[in-house]
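**Q** no sequence on this one, just coordinates:
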């Protein structure tokens, strides 16, 4: 068959396999088997036949995102490995049954009993109401994640107890005075870390179903919003008129939506943001007259730059508390953004990448700490700098993120006369005493010149 004829047939039939099969039948009917053409043709297209017969496996079908495992490209980074596994409690199927997490199973029952009691319902009433959804919850996890559960009843029991525990733990954090379960402070801190792990998530629709059995109206959702603000250490209530978003797949995704406003992070972006091609550390920016201030919120997307009136600029960054749980939270948010079925805006990843460009050494952290941007609970500025440097490795950033900020800083750098003068001022007047000494020197010089002139006139 000529190539043109083959392309014509493919255009008509829309299937290479159909064309080849018809050609093979034509060869067989013409007795062209002596040369082995038909057999060779069959061997060459056997793999195509196999792909077409399993077409549904390869064609992307739009479906609700799943609860995924941490992508191996992130998990395999040596310095990150301990940030993805739970320390004290397993939530959901991925880490269930690990011996080192067994101690918390008793607390799960205690919290579930407390949730039922405060709901004014029995455990059986709650379980019966959500049992069907517990069975359906398997479909909310990535393929193979729940294979260890052969017994459907055991899976439903696990989902029910874990969901009651998470909701009651959140309630106890928001309303500590009503917490009747005695638990050590360190355990609560570890649980707070563990329930924000990507591999420790429950379907949010299942949590929502349980909340409806206890809370009226939007009280349950408000409780979770208050809990997330505790994580963010944000005291202010969310601004009115916020854009409604789709229901999250799980709690971690909801946490991420509170930390990042995607529209805000790409607002004002333009192609010229590609000029941000070199690293500008805090120390370097300060040397040319750029000062640092806190943003008005703790959202990672709330980063702005404004030129000052006299050889200066102001870069506002969201305040962040760095402690033992910060790296784990940031990495799990980054891991969620790297999953195959999530939006590709990379909001948290872009924030971490931006901070990594600003922070090279302890001196950079010290400057941000001095201006209130960083509250360092790790003990040393070197550790805080290392944290951002480690998370920033192999990170994918949205090329449009903070485009307006980058362009403004680039424009500030492009004004060379102002830049040189700013560097000179920064070099010679780092402290008020240097400025006073300079003024005194000018004053003495003026007196000397005046005295010389008067002497000459006399």
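**A** Happy to help now that I have it. What you are looking at is a predicted structure, and each value in this text was computed from that prediction instead of being measured.
**Q** drop to CA atoms for contacts and neighbour counts, all remaining ones
**A** Will do.
**Q** Residues touching stretch 231-247, excluding its own?
**A** Contacting residues not belonging to stretch 231-247 are listed as 204, 229, 259, 297-298 [Cα atoms under 8 Å, 6 or more residues apart in numbering].
**Q** go on, stretch 352-364?
**A** 279-283, 365, 381-386, 388-389, 391-392, 395-397.
**Q** end-to-end on that stretch?
**A** With Cα to Cα, to the nearest Å as the measure, the ends of stretch 352-364 fall 15 Å from one another.
**Q** now that stretch, how far from the centre of its chain.
**A** Between the centre of stretch 352-364 and the centre of its chain there are 18 Å (Cα atoms, centre = their mean, to the nearest Å).
**Q** buried sites along that stretch?
**A** Using 16 or more other Cα atoms under 10 Å as the test for burial, stretch 352-364 gives 352-361, 363-364.
**Q** hold the first one in mind and look at this next one:
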């Protein structure tokens, strides 16, 4: 006998079992996605997003040149073999200075590997490929000891006058080492650095972090809350007279995450997040527009510095001692943070952007949005000059054109517009509406300048043409009004 749908009882039973398996699969997928979403703000250490790493113009910013940290780039390039010798020597120096035993540190890290596996999942997979058998955890723990000790010694002895003596490395190579330290997939968990510092030597990690931040132009005084395996970055004076709330402690993920937090200033970051959430919750239309931007990733443009100046908008450096990374606009004045541009700027920013693009990192694309803003403000070297004269850009590159090219090359960054940056754009556009005629005139003048004054030869040609018109006019005048005899 057949069922009404043409299946035998045996076939119907097989279909039911298959259907039950698919339903269980759906349930398991839902549980995994829910668990992943709950841990979205604690990203794992992973590779650079493929669509960024494969861009030819950015590859050199995502590949270490001297040292590899962790297994992702470990001995993948011949030139990194020299870096292994540096790391081993620096690790030995660190152990000698801190009077610690390599074996004791190994077992300290080895015991904490289960706690670190959530962040080190990709590490372990790579180590299994390189080290067949059951020694992958042993190898991984030893690698973390050597890499962590060498990084701590590097950071603690970064001195432009003593690096040759203490690190036994030339200044040219040291600069490239510090560029390697901020590569996204060249990181180790911050907790490893905490474990490698002696139990009584908490100030060493503070000192290392402060020196690390100063290398990248962030002048911050940090305090670390002294808890087991817990590090909280606090601006000096922030917690004075206040009771610490240990439940809110949130460790940095790695050194690159530490740099991002220091740039953004956690106190203001929380206020901006609250602002973004309130705006999204109060305006469904804006939420739909934000979704549209996420799907289409269209650019949001504010205008160049010269256009702002034509509209009566002045740019200035953040007032007082503020280290805020967030721009603000009030009464026709756009306040921007001070920014030093040098040979490491592209390494830092592009790796911070790659970090914000990681799928398991829940964030509001603060660094990426700021770069989109700068790429809109800077179009020509003249825009950089205006920012430099305002004390906003400290240019340590060869000239203003290099800075303009740097941020114009970053113009490929496509991120949804956050409510904070949208509010600034809307205020500036409202200001623009009353100054359209002046802006149009400046645009014409700028086009004329770029057409006729871009080189000495175009200036000579323009003067020759002008002189020819004047002589032609004089000749025509005397032809129509001949001089009386």
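**A** All right, it came through fine. All figures in this text were calculated on a predicted structure; none of them were measured in a lab.
**Q** re the thing from before, please list only the buried members of the contacts of stretch 352-364 of the first structure.
**A** Of the contacts of stretch 352-364 of the first structure, these count as buried by 16+ other Cα under 10 Å: 280-283, 365, 381-386, 388-389, 391-392, 396-397.
**Q** what helix or strand is residue 81 of the second structure on?
**A** helix 80-98 (DSSP states H and E).
**Q** Okay, angle between whatever helix or strand comes next after that helix and helix 80-98 too, please.
**A** Sequence order places helix 102-116 as the next helix or strand after helix 80-98 of the second structure, per DSSP H and E. Here helix 102-116 of the second structure points in a direction 110 degrees away from that of helix 80-98 (axes from the mean of the first three to the mean of the last three Cα atoms, to 10 degrees).
**Q** Distance-wise, check the equivalent of residue 402 of the first structure over in the second structure relative to residue 293 of the second structure.
**A** Under the alignment (TM-score structural alignment), residue 402 of the first structure maps onto residue 421 of the second structure. According to Cα to Cα, residue 421 of the second structure and residue 293 of the second structure sit 14 Å apart.
**Q** follow-up on the earlier one: tell me which two of the contacts of stretch 231-247 of the first structure sit farthest apart.
**A** Distance extremes for these: the farthest pair is 204 and 297 at 26.1 Å, using Cα to Cα.
**Q** residue closest to the middle of the first structure?
**A** residue 333 (3.1 Å; Cα atoms, centre = their mean).
**Q** That residue pairs with which position in the second structure?
**A** Going residue by residue (TM-score structural alignment), residue 333 of the first structure aligns to residue 352.
**Q** residues contacting that match?
**A** For residue 352 of the second structure, the contacting residues are 184, 256, 260, 367-368, by Cα under 8 Å, 6+ apart.
**Q** Let me see the ranges of the helices in the stretch 351-458 of the first structure.
**A** Ranges of helices within the stretch 351-458 of the first structure are 362-370, 381-391, 403-414, 416-428, 432-457, based on DSSP state H, counting those that start in this stretch.
**Q** Check the stretch 101-250 of the first structure too.
**A** Using DSSP H, counting those that start in this stretch, helices in the stretch 101-250 of the first structure cover 105-119, 123-136, 152-174, 185-194, 204-212, 219-232.
**Q** and of the ones you listed, who's closest to residue 3 of the first structure?
**A** Nearest to residue 3 of the first structure among the helices of the stretch 101-250 of the first structure is helix 123-136; the distance by Cα to Cα comes to 51.3 Å.
**Q** Mean per-residue distance, that closest one versus the second structure.
**A** Superposing on the second structure and averaging over aligned pairs (mean Cα distance after the TM-score superposition for the first structure), helix 123-136 of the first structure comes out at 3.4 Å.
**Q** now the angle from that helix to helix 152-174?
**A** Going by the same axes, to 10 degrees, helix 123-136 of the first structure makes 110 degrees with helix 152-174.
**Q** for helix 123-136 of the first structure, packing partners?
**A** helix 105-119, helix 152-174, helix 204-212 (3 or more Cα pairs under 8 Å, 6 or more residues apart in numbering; DSSP states H and E).
**Q** I'd like the distance from the last one to the chain centre, please.
**A** Meaning helix 204-212 of the first structure. On Cα atoms, centre = their mean, the centre of helix 204-212 of the first structure falls 24 Å from that of its chain.
**Q** Provide the angle between the direction of it and the direction of helix 105-119.
**A** Using the same axes, to 10 degrees, helix 204-212 of the first structure lies at 50 degrees relative to helix 105-119.
**Q** which SSE is the residue nearest to the centre of the first structure in?
**A** Assigned by DSSP H and E, residue 333 of the first structure belongs to helix 326-338.
**Q** Tell me who's in contact with the closest residue to residue 119 of the second structure other than its chain neighbours.
**A** Among residues not flanking residue 119 of the second structure along the chain, residue 44 sits closest, at 4.2 Å (Cα to Cα, 6 or more residues apart in numbering). By Cα under 8 Å, 6+ apart, the contact set of residue 44 of the second structure is 118-121, 253, 360.
**Q** Aligned to residue 44 of the second structure, what sits in the first structure?
**A** By TM-score structural alignment, residue 44 of the second structure lines up with residue 66.
**Q** any idea how far that match is from residue 254 of the first structure?
**A** 14 Å.
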